[in-house]
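Enquirer: one predicted model, sequence on top.
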Amino acid sequence: MYLRKRTVLKYLTGLTLGLVLYCEWFIYIAQPLFWNKLTCDNSIKNDRCTKILFISDPQIQGDNAVPSPIGDILNWDSDRYLQSTYRVVMKQFKPDIIVFMGDLMDEGSVATIQQFHGYVKRLSNIFDTSYPVVQIWIPGDNDIGGENEVVKPDKVLEFNKVFSQPSVISYNNISFYKVNAITHSIPQPLDEGDLNYKIAISHFPVLTRTAYAKKVINALQPDIFFCAHDHVSKYVQHQHDFVKSRTHLLQYKDPVLVLPLENNESIYEIYTPTCSYRMGTFKIGFGAAVIDNDHLKYTVFWSPLRFPCLFVYLLLSIIVFGYTLFICFMRLFSRLCHHLPDSEDTKRLLPQV
């Protein structure tokens, strides 16, 4: 019995260690092997090639969704997963610019100011950088309201205060225009005339809102649009008259998408995927783009699935808990049997006839 118990404990310990190593270390090392290679053209000078990383809908979980201590454990795991996948992407891709596409927090629009700043601190810890990189921040509806609730003016002010930036940010030969389809605001074009490639970034999709999209195009003449919100990786190709459009879903094995940035007969809007496993989809990752030689190259650095690991963790916990209860029960049963009187003692206790 002792040997069998020791053998079972060996197997359970080995299984636990193997599972932890796979889910918390190996899976992140192996995932980049399945990514598309996204590099600059060797014939172009490095200072004219720009790498852009899009971080969309991390929606770090708030304090109110799940009560403590379970909520604290879930938030810790979600934050650590975001940090782990982000660090792998940063190590492999080394972007020049990081664009945060909104919905940074799950409960930002309903948070107190103290909670709001606490979420911002968590974001800075998760998406920390080891080298200087340009960061661009735009709000989502979960940050300032706007979907199934009114836009919260106090949250708009607080977001702009915390992430204080101009509405147009230029880097090399690219200008990023913060187009807010939530509030239907349009940034002012650069005074001196913008000859850079123009990228319009918005949390909500823009081109599906035809009237607003036409105002943005007339005011800014962007070369391409990027959005988030839908938690889906795809791009939509529109005609300039908005009569027809085509949607292309991006899959795991798709090659790098290459789009022209000049003399384009269509208007493109790329939907970047969520990077959080808590958003109800298994296709999660980070959008990545390279701009060089008048073309934009885009792909998704897909993240490993988290729920299978959590399910196996739960199953293993149930097995360990069940085995522990079984051992305790057997020990208790053994002690009860040991203290029972033997047959001679039992005979003495029987009444004499």
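Expert: Nice, thanks for sending it over.
Enquirer: for the rest of this, base every contact and every neighbour count on C-alpha atoms.
Expert: OK.
Enquirer: need the contact list for Val206.
Expert: 181, 212-213, 225, 227 (CA atoms under 8 Å, 6 or more residues apart in numbering).
Enquirer: which residues of the chain fall in strands?
Expert: Here the chain has its strands, by DSSP state E, at 50-55, 97-100, 134-137, 168-171, 174-178, 197-201, 224-227, 234-239, 245-249, 257-260, 266-271, 285-292, 295-302.
Enquirer: quick one: the first one to strand 285-292, angle?
Expert: The one in question is strand 50-55. Comparing the axes of strand 50-55 and strand 285-292 via axes from the mean of the first three to the mean of the last three CA atoms, to 10 degrees yields an angle of 160 degrees.
Enquirer: how about Glu262, what does it touch?
Expert: Contacts for Glu262 (CA under 8 Å, 6+ apart) come out as 223, 294-295.
Enquirer: ok, now with 7 Å
Expert: If you count contacts by CA atoms under 7 Å, 6 or more residues apart in numbering, Glu262 has them with Asp294.
Enquirer: ok, and here's another one to check against it:
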Amino acid sequence: HPITAIFRLILNHWPILKRTTRFVKPFINDLEPNLILKGDSHHFTITSYDRVNMINKILAEEYLSQTFFTLNLNDKNFVYEISVPTCSYRMGVQRMGYVVLLLDSETKTAHLTILSTPRRNPALLLYLFYGIFALIFLIVSSLFSRRTLVQLLTHLR
């Protein structure tokens, strides 16, 4: 029986639209998804798949050129696959963030944006700086008594 939901989303770890036509065509025809959300590469991309011509096209990669990106989900000839960026520093990618996806049932559109997190290396360097500062503070405070530290600071003024 046909699926009657306004939006049909597939959550998946691996890319679907980059597979062979022999796999993609029956999969897309059976499930008729509007959107496929995946997270395998840890990099942000939006890919459109033309069901008639069986052609993939990358619409956005790594970042969005505008604040919100809008997809028309009313056109049954296109399926969109969104690769969600990682939000973890451990993945080793430079651009991290969270995708916010808003589905509008009246206009049958999807609006998405990326909430970027701080870059990996500056954040790690800041943590390193705080760690070294805390370590120096602990060493100095354990070597000297409180009275000695107060006297030392008074002489430095």
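Expert: Good, I have the coordinates. Since we're looking at a predicted model, the values are computed, not measured.
Enquirer: coming back round to it: now the strands of structure 1 as TSV including mean neighbour count?
Expert: TSV is the format used below for the strands of structure 1 (neighbours: other CA atoms under 10 Å):
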stretch	mean neighbour count
strand 50-55	23
strand 97-100	20
strand 134-137	18
strand 168-171	16
strand 174-178	21
strand 197-201	23
strand 224-227	22
strand 234-239	18
strand 245-249	12
strand 257-260	15
strand 266-271	22
strand 285-292	23
strand 295-302	22
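Enquirer: show me which pair in the contacts of Val206 of structure 1 is furthest apart.
Expert: Tyr212 and Cys227 (14.5 Å; CA to CA).
Enquirer: quick one, helices of structure 2?
Expert: If DSSP state H is used as the criterion, the helices of structure 2 fall at 21-31, 120-143, 146-156.
Enquirer: what's in contact with the first one?
Expert: Defining contact as CA under 7 Å, 6+ apart, one finds that helix 21-31 of structure 2 is touched by 16-17.
Enquirer: re earlier: for the helices of structure 2, give me JSON lines that also has distance to Leu11 of structure 2.
Expert: Listed next are the helices of structure 2 as JSON lines, based on distance: least, CA to CA, whole Å:
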{"stretch": "helix 21-31", "distance to Leu11 of structure 2": "12"}
{"stretch": "helix 120-143", "distance to Leu11 of structure 2": "27"}
{"stretch": "helix 146-156", "distance to Leu11 of structure 2": "59"}
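Enquirer: among these, which is nearest Pro2 of structure 2?
Expert: Closest among these, using CA to CA: helix 21-31, at 8.8 Å.
Enquirer: quick check: buried residues in that closest one?
Expert: Across helix 21-31 of structure 2, burial judged by 16 or more other CA atoms under 10 Å covers 24, 28.
Enquirer: try stretch 116-124 of structure 2
Expert: For stretch 116-124 of structure 2, by 16+ other CA under 10 Å, it's 117, 120.
Enquirer: corresponding residue for Gln94 of structure 2 in structure 1?
Expert: In structure 1, the residue matched to Gln94 of structure 2 (TM-score structural alignment) is Phe282.
Enquirer: neighbours of its match, just the number please.
Expert: 18 (other CA atoms under 10 Å).
Enquirer: and it, what does it touch?
Expert: Leu305.
Enquirer: picking that back up, quick check, nearest of the contacts of Val206 of structure 1 to Tyr28 of structure 1?
Expert: Using CA to CA, these come closest to Tyr28 of structure 1 at Cys227, 26.4 Å.
Enquirer: mind checking what that closest one lines up with in structure 2?
Expert: Per TM-score structural alignment, Cys227 of structure 1 is aligned with Lys38.
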